[in-house]
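> sequence first, predicted coordinates after that:
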Amino acid sequence: MTKNRTFTCGLDAAIAVMGGKWKGLILFALQDGPVRFGELRRAVPGISERVLILQLREMETTGLLHREVYHQVPPKVEYSLTEFGDSLNTAMAALGEWGEEHLERIEAIPWSDVK
């Protein structure tokens, strides 16, 4: 039996659901509708196939996305945002705008010195 997690605030809860390097980029890639696995991998540069599979499984478990399997030859699988995932994507839009606005400054940070 697993114990439900208690959060200190809404931000803590949101970060728990979307935390990590890749989930935000996956959410962004799914914003315009269903996407197949190969398209998703190309839309998220730098992610390995293994990590993408793990992230997609976790996002499906948390209810952020829906995985639709089409029983055909060749097999076809599409991923799409749930209402829950779409609402998180909407909330993250402001963060993305902040990043765009401060992109030059952020790129100039000597990240090797940041601990």
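That came in fine, so what should we check first?
> CA only for contacts and neighbour counts going forward, please
Will do.
> and residue 7, what does it touch?
residue 13 (C-alpha atoms under 8 Å, 6 or more residues apart in numbering).
> and it, which of the three is it?
coil (DSSP: H, G, I helix; E, B strand; the rest coil).
> same check, this time on residue 33
coil.
> show me which helix runs longest in this structure.
Ranked by residue count, the top helix of the chain under DSSP state H comes out as helix 83-101.
> chain center to that helix: distance?
Here the centre of helix 83-101 is set off from its chain's centre by 11 Å, with C-alpha atoms, centre = their mean, to the nearest Å.
> just the residues contacting it, thanks.
24, 27-28, 31, 63-65, 106.
> so which of those are in strands?
In strands, judged by DSSP state E, the following of the contacts of helix 83-101 are found: residue 65.
> let's check: the centremost residue of this protein is which one?
For the chain, the residue nearest the mean C-alpha position is residue 23 (2.1 Å; C-alpha atoms, centre = their mean).
> here's the one I want to compare it with:
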Amino acid sequence: MRARVEEDDQGRRNAYDACFEPCAIERGMRIIGGKWTGSILWHLKDEPVRFNDLARMVGGASKKMITERLRQLEGQGLVTRQVLDTAPVSVQYEITDLGSTALGFLDELRKWSEGLPQHMTAEA
């Protein structure tokens, strides 16, 4: 639902019929827009990956942050976690069918980002 904006008799703008739920873009960004989330999904696109290998692939993120994101993704049904019967015990993660539905627009985001001028950064 789109908000209707009107001016009152003193020229102040007021929004009416505003949505109380986030719009579809905001909802999607809340699900996969967290830092490192898209990268984690992207690195799981081809095959299951062990945690330590994933941590190396997602350079710059702490293991604590990766663990937190993986738990969120698992809770949302976007990845699965499997404990492997190895010595020492290790864990691997795999993208689910639902998680795979995000790969199309993540690839489009990758292409868009690659086409941006070099001087553009997230901090700008």
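Arrived safely, thanks for sending. Because the structure is a prediction, the values reported are computed rather than measured.
> the residue nearest to the centre of structure 1: what's its closest spatial neighbour, skipping adjacent residues?
Nearest non-adjacent residue to residue 23 of structure 1, counting by C-alpha to C-alpha, 6 or more residues apart in numbering: residue 55, 6.8 Å away.
> trace that neighbour over to structure 2, please.
Alignment note: residue 55 of structure 1 maps to residue 69 in structure 2; criterion TM-score structural alignment.
> from memory its match sits against residue 38, does it?
No. Look at residue 69 of structure 2 against residue 38 with C-alpha atoms under 8 Å: they stay out of range, at 9.9 Å.
> and the match of residue 55 of structure 1, what helix or strand is that in?
helix 63-75 (DSSP states H and E).
> average offset of that helix relative to structure 1?
For helix 63-75 of structure 2, the mean deviation from structure 1 after alignment is 0.7 Å (mean C-alpha distance after the TM-score superposition for structure 1).
> in that helix, what counts as buried?
66, 69-74 (16 or more other C-alpha atoms under 10 Å).
> packing partners of it?
helix 37-43, strand 79-84 (3 or more C-alpha pairs under 8 Å, 6 or more residues apart in numbering; DSSP states H and E).
> in structure 1, what range does the last one match?
In this case it means strand 79-84 of structure 2. By TM-score structural alignment, strand 79-84 of structure 2 lines up with residues 65-70 in structure 1.
> buried residues in that stretch?
Quick answer for stretch 65-70 of structure 1 (16+ other C-alpha under 10 Å): 65-67.
> what's the counterpart of residue 40 of structure 1 in structure 2?
Using TM-score structural alignment, residue 40 of structure 1 pairs with residue 54 in structure 2.
> swap that for residue 11 of structure 1, sorry
Aligned partner of residue 11 of structure 1 by TM-score structural alignment: residue 25.
> and the angle from the helix or strand its match falls within to helix 63-75?
If you go by DSSP H and E, residue 25 of structure 2 is part of helix 24-32. Orientation note: helix 24-32 of structure 2 sits at an angle of 120 degrees relative to helix 63-75 (axes from the mean of the first three to the mean of the last three C-alpha atoms, to 10 degrees).
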